[in-house]
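>>> What would the 3D arrangement of this be:
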Amino acid sequence: MPDSDLLLIGLGNPGAKYDFNRHNVGFLIIDELARRWGFSLSAGKWQSQSCRERKWGSRVLMVKPQTFMNRSGQAVAEFAKFYKIPLQHIIVIHDDLDMHPGRLKLVQGGGAGGHNGIRSITQSLGGNDFFRLKIGIGRPGRGEVHPEIPVESYVLSNMGAEEQEILESRFDPIEEGLRTFIESGVAKAMSLINSIK
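I've put the predicted structure just below:
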């Protein structure tokens, strides 16, 4: 997709108390990519932090909606409409309860799976043909994941040290996967990202 726009959305909740919540991995990844690329997100349009810069021959529009998770779609739809970005050029980065911590998966379409941010985006865009970069956080009660914690409390709790280390180890393959998406297409990007178990 050379010389076209990629709308890269990170999902999370605004405010310092949410910074390292499992539900905020989308924000954390956007922040790390912006740091690596020398981009500076600023508050502005449509209750979001955003920036629009060139990377790998394309224009990358990075957005962190500040509307709280359940209304993320409002901001996403405004950016997509204003910049005339088709759903196939949108990637939403978000947490996924049904994958173990650190698992990566790039998919197109599909249901919300109980994720209110994805549900809001699908409703606001009028379709689900956008891409989703899902980051596994594990579901409480499965495997070794905190069986005593209700789901709502689990996603809004901070990651432990081991979880943060796992997430940090995924920054390189996520960056490489996005570069591949832009330069070489969806199939190669999926092959690369979805191999990270």
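
>>> only C-alpha atoms for contact and neighbour calcs from this point on.
Will do.

>>> quick one: Gly12 and Ile29 touch, right?
No: using C-alpha atoms under 8 Å, Gly12 is not in contact with Ile29, being 10.4 Å away.

>>> Next, the second sequence, to be compared with the first:
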Amino acid sequence: MKMIVGLGNPGSEYAKTRHNAGFMVVDRLCALHARGEVAKGRFGAATIDATIAGEKCLLLKPTTYMNLSGRAVAEAVRFYKIDPIADMLVIVDDLYLPVGRVRARSGGSAGGHNGLSDIQRAIGTDAYPRVRVGVGLRPNGGKPPMMDQADFVLSRFGADEEDDLNASIETAAKAAATFVQRGIDVCMNECNAPASEPKRAAEDSKTTRERPVDGSERKD
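Just a heads-up that it's a prediction; the model follows:
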């Protein structure tokens, strides 16, 4: 069994903020692969079963705030006896990647991300795979607005970023499926290759209704 974790903050006020990119990807995976009903509250998270590439998976979104994400992850890891190094993937926003970029890593430091730091603390290792979704620097080299970093990650994406954001969500969802089917090494090779740079999202991906893991209807 594999577990795919999307990081973000709960509540409608955070729904489309940069810090919730991980939630957005897991919602997309839910729309593509989930079965059954969303379970709320267990492990301090919203969870749903999914089948990806023929393998049973658990999609999980912590319902605590970002800096307390570790509790839900650690409880699910213990309950399902999941090996976090081989069988868990965390999808997270990355301030230092431009919108539209997606990168995969087999492990490493939290890089100042509070959600990753708390997961590392809770499970006792930083050697767990993750997919990083860019929310920061613009692809053309433009820098984020001059504002506090915390304020920036809690800001919403601009209209001019929507196409690149949608493309990166699709790319990250595909990377998660590759991880499930073929492991993190192949996922990194495919996701990090120059040829895998996201293009503009197709119009049909913008109109597809997503099924959020928290059980609510997405409101665009």
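
>>> re earlier: of Gly12 and Ile29 of the first structure, who's got more company?
Legend: neighbour count by other C-alpha atoms under 10 Å for Gly12 of the first structure and Ile29, higher for Gly12 (30 against 23).

>>> residues contacting the aligned partner of that one in the second structure?
Applying TM-score structural alignment, one finds that Gly12 of the first structure aligns to Gly8 in the second structure. Contacts of Gly8 of the second structure were listed using C-alpha atoms under 8 Å, 6 or more residues apart in numbering, and they are 19-23, 61-62, 65-66, 92.

>>> Give me the nearest residue to Gly8 of the second structure, chain neighbours excluded.
Asn20 (4.1 Å; C-alpha to C-alpha, 6 or more residues apart in numbering).

>>> Then Phe68 of the first structure?
In space, Phe68 of the first structure is closest to Asn13, 4.7 Å off (C-alpha to C-alpha, 6+ apart).

>>> count of neighbours near the one you found?
Residue neighbour count, defined by other C-alpha under 10 Å, stands at 24 for Asn13 of the first structure.

>>> I figured it hits Ser72, correct?
No: using C-alpha under 8 Å as the test, Asn13 of the first structure is too far from Ser72 to be in contact (9.3 Å).

>>> list the residues that contact both of these two?
By C-alpha under 8 Å, 6+ apart, the residues touching both Asn13 of the first structure and Ser72 are Gln66.

>>> related to what we said a few turns ago, list the contacts of the residue nearest to Phe68 of the first structure.
19, 23-24, 66-69.

>>> Ala50 of the second structure is in what secondary structure piece?
Using DSSP states H and E, Ala50 of the second structure sits in strand 45-52.

>>> re the thing from before, and the residue nearest to Gly8 of the second structure? What does it align with in the first structure?
Using TM-score structural alignment as the criterion, Asn20 of the second structure maps onto Asn24 of the first structure.

>>> just Ser109 of the second structure next, same as before
Counting by TM-score structural alignment, Ser109 of the second structure lines up with Gly111 in the first structure.

>>> what number of residues lie near that match?
Considering only other C-alpha under 10 Å, Gly111 of the first structure is surrounded by 11 other residues.

>>> So it versus Asn128 of the first structure, what's the distance?
8 Å (C-alpha to C-alpha, to the nearest Å).

>>> Then Glu163 of the first structure?
Distance, Glu163 of the first structure to Asn128 of the first structure, by C-alpha to C-alpha: 29 Å.

>>> can you give me the helices for the first structure?
Taking DSSP state H as the criterion, the first structure carries its helices at 25-37, 72-82, 116-125, 151-155, 161-169, 171-184, 186-193.

>>> Those helices: which one's closest to Gly102 of the first structure?
When the helices of the first structure are compared by C-alpha to C-alpha, helix 161-169 sits nearest Gly102 of the first structure, at 5.8 Å.

>>> For Ile174 of the first structure, give me its contacts.
Contacts of Ile174 of the first structure by C-alpha under 8 Å, 6+ apart are Ile193.

>>> Now check the second structure for the residue matching it.
Taking TM-score structural alignment for the superposition, Ile174 of the first structure sits opposite Ala172 in the second structure.

>>> How about Gly138 of the first structure?
Here Gly138 of the first structure is matched to Gly136 in the second structure, going by TM-score structural alignment.

>>> how close does that match sit to Ile48 of the second structure?
29 Å.

>>> that older thread, distance to Ile90 of the first structure and neighbour count for the contacts of Asn13 of the first structure - can I get that in TSV?
Output for the contacts of Asn13 of the first structure, formatted as TSV (distance: C-alpha to C-alpha, whole Å; neighbours: other C-alpha atoms under 10 Å):
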residue	distance to Ile90 of the first structure	neighbour count
Asp19	24	19
His23	20	29
Asn24	19	25
Gln66	18	19
Thr67	19	17
Phe68	19	15
Met69	17	21
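
>>> ok, of the residues you listed, which one's closest to Gly117 of the first structure?
For these, the closest approach to Gly117 of the first structure (C-alpha to C-alpha) belongs to Met69, at 5.0 Å.

>>> quick revisit: now the helices of the first structure in TSV, with distance to Arg103 of the first structure?
Listed next are these as TSV, based on distance: least, C-alpha to C-alpha, whole Å:
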stretch	distance to Arg103 of the first structure
helix 25-37	12
helix 72-82	23
helix 116-125	18
helix 151-155	16
helix 161-169	9
helix 171-184	11
helix 186-193	9
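
>>> Good, wrapping up.
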